[in-house]
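**Student:** Sequence and predicted structure below; questions after.
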Amino acid sequence: MHLNPYGTDAVNLAADLANRRPAGPDDLTNRCIAAGLTLESPAVPADLDVLLPALDAWEKVVDATGEQERAEAVNGMLAASAAHPRLTDHAGDGWHLHYREDQLPLGSLLASLISVGTALHLVGRGMHRLRRCEVAECTTIFADTSRTGRQRYCSHPCANRDAVRRHRARAKPCAKG
């Protein structure tokens, strides 16, 4: 699997998997492939046994209320799943860094990828750039990859819904006369 942990791919994959948990190994396999991962073998039930608790831990990172709490949660994930960095050209498509042991099952590989990718995203873009949508009834998680770092909503529909709600709250009723 060759995925650049310096980009947003790892946190976007984590958000996708956390927002809509994989229904089974086939679903996990298909979603990893759709995200651009090159898999050595398809997912098996044991991969979900490792991945689902890793996603629970990742949601604690998302829901942390302060930078220190968030850092501690990420550090816990890193300690549980990452290894010393090393150069590899395992797929023959260019040298890149891995922060994991070789020959890991998919669930463990994803846990490592998510923890390292999240750490790099937060220190590279800002500790605040991982959150849930601000629309009250939406709990969708997203990684803020905006230029300004001020993304508040998971999607344009949620942003529009909140804008309409704010507009209606400000509007005064018409006087009838």
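**Tutor:** Great, that's in hand.

**Student:** okay, CA-based contacts and neighbour counts for the rest of this
**Tutor:** OK.

**Student:** Give the next helix or strand downstream of the helix ranked longest in the chain.
**Tutor:** Secondary structure assigned by DSSP state H gives helix 106-125 as the longest helix of the chain. In the C-terminal direction, the helix or strand that comes right after helix 106-125 (DSSP states H and E) is strand 130-132.

**Student:** So which elements touch that following strand?
**Tutor:** If you count contacts as 3 or more CA pairs under 8 Å, 6 or more residues apart in numbering; DSSP states H and E, strand 130-132 packs onto helix 45-62, strand 141-143.

**Student:** what's the distance between stretch 4-23 and the middle of its chain?
**Tutor:** From the chain centre to the centre of stretch 4-23 is a distance of 4 Å (CA atoms, centre = their mean, to the nearest Å).

**Student:** hold the first one in mind and look at this next one:
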Amino acid sequence: MRFDSHIERVLTAATHLVNRLTAGFDGGQPVPAPSGAALREAVAAALAFDGRPHTVRTADARTIAGVIPDVRAVFEAASHEETARAADLTNTLLHRTGARPRLNPDPDGSWHLHFHGPSDELGPGWAAGIAAGLAMALGVDEIGRLGVCSADRCDRVYVDTSRNGTRRFCSTRCQNRVKAATHRARQK
């Protein structure tokens, strides 16, 4: 499944933000939630996935960090096939972020549906865009494309853009850890 480029971009941002801003485990290692200057840096790093540098103010970092627990909850509900819960959480996010649709032109002259927040500041804009991206994924019945890593001691999230929709891990590293553990168990 390939989401359109804008939806894929905001869902990618959502995964990077959830994975960088929430405490838990990544590949078997504990990960703390950042705070203070580290929060601004983590948000900037998460949004730099597309090569665009972002100057993140403290207020923007806090706005984004404020919605991330609910974004994580949507991924968790999706990974447990709890569609109604994921939809309820997403609807709450849409309301809370004030997501509003807008048709924006692309350089090639085509138009794409984008969602903006109540202001054009970075924090409200990304928060609203992520809420809308989740809504678009759920609204086209692609809830199964949102997941939480199934490797032991890893709770990082991912968006499955593969053709067959069978992704189970956040990274090749976690997939390899599981394969190696399975291999060692068979050798015993």
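**Tutor:** Good, I have the coordinates. The shown structure was predicted, so the numbers you read here are calculated from the model rather than taken from an experiment.

**Student:** Can you show me the strands along the second structure?
**Tutor:** Assigned by DSSP state E, the strands in the second structure fall at 24-26, 29-31, 100-105, 111-116, 146-148, 157-159.

**Student:** Mean neighbour count and distance to Gly51 of the second structure for the ones you listed - can I get that in CSV?
**Tutor:** Compiled in CSV, these are given as follows (neighbours: other CA atoms under 10 Å; distance: least, CA to CA, whole Å):
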stretch, mean neighbour count, distance to Gly51 of the second structure
strand 24-26, 18, 23
strand 29-31, 12, 25
strand 100-105, 13, 21
strand 111-116, 17, 20
strand 146-148, 26, 23
strand 157-159, 24, 19
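
**Student:** Could you dump those strands into a markdown table with distance to Ala59 of the second structure added?
**Tutor:** Putting the strands of the second structure into a markdown table (distance: least, CA to CA, whole Å) gives the following:
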| stretch | distance to Ala59 of the second structure |
| --- | --- |
| strand 24-26 | 24 |
| strand 29-31 | 23 |
| strand 100-105 | 21 |
| strand 111-116 | 17 |
| strand 146-148 | 28 |
| strand 157-159 | 25 |
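
**Student:** mind checking which of the ones you listed is nearest His6 of the second structure?
**Tutor:** Proximity to His6 of the second structure (CA to CA) singles out strand 111-116 among the strands of the second structure, at 7.3 Å.

**Student:** Contacts for that closest one next, please.
**Tutor:** Residues outside strand 111-116 of the second structure that contact it (CA atoms under 8 Å, 6 or more residues apart in numbering) are 6, 98-106, 124-126, 128-129, 132.
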